[in-house]
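# A predicted structure for the sequence below; I have some questions about it.
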Amino acid sequence: ADHMSDSVTIHVGTTPDQYMVHSARLRKSSKFFEKALEKVSCQSFRSRRVIDLADENSACFKVYLHWLYDKTLPTMISQDLESDSNMEGSVDTEYHLLSNCYAMGERLMDNGFKNAVVDALVEARLISHTGNCWEPCVGTVTIIYTGTPEHSQARRLMINM
């Protein structure tokens, strides 16, 4: 069982936002955190163990934490918006968030999270009540291409969408 006594503080962003996370969950899911936790476990005060993720985005990290604990992504947009114009903006926002989450998953070396994000990207390609199908915009594709290695699953997905 996870215990908060075996937790680590993670600072996210330049501000930063602080999150207390169970070390065992991080180790089990992410190769990055597995290595980072080896380093901070050498610190003398377990309660002061901190991992700094200044270059990461808090919105993405919140999605990651939700997935880490619940194995679901809290990002799926509502399908009952009043008009396609509202839906289009929501889909673009969703694609941007998910593509940034995927790039973060790449840096955290968490394959399970990346797979969940790919599934969500596919689901976000909604067909509206008027028959419109929204595809990732240039910004989303750019986020994926700049944040992933050459043979990335997400890059192939962008090509096929």
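Yep, that arrived.

# rest of the way, CA atoms for contacts and neighbours
OK.

# Could I get the contacting residues of the spatially most central residue of the chain?
Nearest to the geometric centre of the chain sits residue 101, at 2.9 Å (C-alpha atoms, centre = their mean). Neighbouring residues of residue 101 by C-alpha atoms under 8 Å, 6 or more residues apart in numbering: 60-61, 63-64, 114, 117.

# Let's see if you can find the most crowded of the residues you listed.
Counting by other C-alpha atoms under 10 Å, residue 117 has the largest number of neighbours within the contacts of residue 101, with 27 neighbours.

# need the contact list for that residue.
73, 98-99, 101-102.

# how does it look with 10 Å?
Residue 117 makes contacts with 63-64, 67, 72-73, 75, 97-103, 105, 111, 123, 154, as judged by C-alpha atoms under 10 Å, 6 or more residues apart in numbering.

# Select only the buried ones of the residues you listed in ChimeraX?
Typed into ChimeraX, the line below selects the buried ones among the contacts of residue 117, using 16 or more other C-alpha atoms under 10 Å:
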select :63,64,67,72,73,75,97,98,99,100,101,102,103,105,154
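
# The protein: helices as residue ranges?
23-29, 31-40, 58-70, 84-108, 111-124, 138-147, 153-160 (DSSP state H).

# do you know which of those helices lies nearest residue 51?
Smallest distance to residue 51 across these (C-alpha to C-alpha): 7.1 Å, for helix 31-40.

# for the closest one, the distance to its chain's centre please.
Averaging C-alpha positions (C-alpha atoms, centre = their mean, to the nearest Å) puts helix 31-40 18 Å from its chain's average.

# take a look at this one as well, against the first:
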Amino acid sequence: MDPTDLIIQLVVPSCAGETVRLNVHRGVLCKSSGFLQNAIKPEWTNREENVVTLPEDSANTVIDYIKWLYYDKIAIKLYEAGADKLEKKAEEAEKVFCLLAEAYIFGEKIIDTQYKNAVVKAIFDAQRSSRWSMGPESVSIVYEGTPSGSPVRRIIADRFAHSAYDDSKDGYGWMQFIDGYPREALADAMKLLLCLRKSDGRPEPGVESYLE
């Protein structure tokens, strides 16, 4: 990072309905996003103020991205499952999965493959640390913001096909939440499950299978 580098301001909406201005060094901002590399060209920015407006992206999502740009580490704190009850585990894990889903969609939007890959790895870490899977809300976020064949959609389908089971006796889990998942997600999972049966099953893919 060059301390003499030009500062670019990203203008984003806050949860309070106001706007927030985020300062980022130009060289850092252009590190890996195709969209932002184009966005700071003179014909797209305010020539005097060097401002880029992102009216559809939340301040928290963009701030997490900026932290990743500077520190090369996903800023979203993972939930560590301990002795929590299943209800608590599901609630806390889903909060993290929702943030990661939004982060991935932002990476998709700004054409940043490196960031998307970092988020994919974080999703795997979140599944491992929480000992839980993405719930209806986070899966809905993914399916609303990604195209067919998206790596995260494949993660969801693989997780369903390899891990889902009748856990009715536990009183909380797959069977309780299944009606809340998007129909398209369930269809993707069913197609994969049928393929696994035909091929006598295969191991659940590792994270490398989903990186671009």
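Received, thanks. What you see is a predicted model, and the numbers here were worked out from it, not measured in a lab.

# now the helices of the first structure as TSV including distance to residue 51 of the first structure?
Listed next are these as TSV, based on distance: least, C-alpha to C-alpha, whole Å:
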stretch	distance to residue 51 of the first structure
helix 23-29	11
helix 31-40	7
helix 58-70	13
helix 84-108	12
helix 111-124	19
helix 138-147	21
helix 153-160	27
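
# between the ones you listed, which one is nearest to residue 12 of the first structure?
The minimum distance between residue 12 of the first structure and those falls on helix 58-70, with 5.9 Å, by C-alpha to C-alpha.

# after superposition, how close is that closest one to the second structure?
Here the mean offset of helix 58-70 of the first structure against the second structure after fitting is 1.0 Å, by mean C-alpha distance after the TM-score superposition for the first structure.

# before we move on, the earlier item: closest one of the contacts of residue 101 of the first structure to residue 15 of the first structure?
Using C-alpha to C-alpha, residue 61 comes nearest to residue 15 of the first structure of those, at 13.9 Å.

# To which residue of the second structure is the closest one aligned?
Correspondence of residue 61 of the first structure to the second structure, assessed by TM-score structural alignment: residue 62.

# Kindly report the same for residue 158 of the first structure.
Alignment note (TM-score structural alignment): residue 158 of the first structure maps to residue 156 of the second structure.

# Would you check that its match makes contact with residue 139?
Yes. Judged on C-alpha atoms under 10 Å, residue 156 of the second structure makes contact with residue 139 at a distance of 7.5 Å.

# can you tell me which residues contact residue 65 of the first structure?
By C-alpha under 10 Å, 6+ apart, residue 65 of the first structure lies in contact with 19, 21, 25-26, 71-73, 113.

# Counterpart of residue 142 of the second structure over in the first structure?
In the first structure, residue 142 of the second structure lands on residue 144 (TM-score structural alignment).

# Identify the residues contacting that match.
Residues near residue 144 of the first structure by C-alpha under 10 Å, 6+ apart: 96, 98-103, 138, 152-155, 157-158.

# cool, and residue 80 of the second structure?
Under the criterion of C-alpha under 10 Å, 6+ apart, the neighbours of residue 80 of the second structure are 89, 92-93, 126-131.

# That one and residue 174 of the second structure, how far apart?
Distance of residue 80 of the second structure to residue 174 of the second structure, given as C-alpha to C-alpha, to the nearest Å: 20 Å.

# Same check on residue 48 of the second structure?
Distance, residue 48 of the second structure to residue 174 of the second structure, using C-alpha to C-alpha: 54 Å.

# now swap in residue 25 of the second structure and tell me
From residue 25 of the second structure across to residue 174 of the second structure, the span is 45 Å (C-alpha to C-alpha).

# for residue 52 of the second structure, same thing?
Distance from residue 52 of the second structure to residue 174 of the second structure, by C-alpha to C-alpha: 42 Å.

# how much space between the residue of the first structure positioned farthest from its centre and residue 50 of the first structure?
Within the first structure, the residue lying farthest from the chain centre (C-alpha atoms, centre = their mean) is residue 44, at 30.9 Å. Separation of residue 44 of the first structure from residue 50 of the first structure (C-alpha to C-alpha): 12 Å.

# circling back to that earlier point, so which of the contacts of residue 101 of the first structure is the closest to residue 84 of the first structure?
Of all those, residue 117 has the smallest distance to residue 84 of the first structure: 23.8 Å, by C-alpha to C-alpha.

# Now do the same for that closest one: its match in the second structure.
Under the alignment (TM-score structural alignment), residue 117 of the first structure pairs with residue 119 of the second structure.

# between residue 48 and residue 174 of the second structure, who's got more neighbours?
For residue 48 of the second structure versus residue 174, the count of surrounding residues by other C-alpha under 10 Å is larger for residue 174: 18 against 7.
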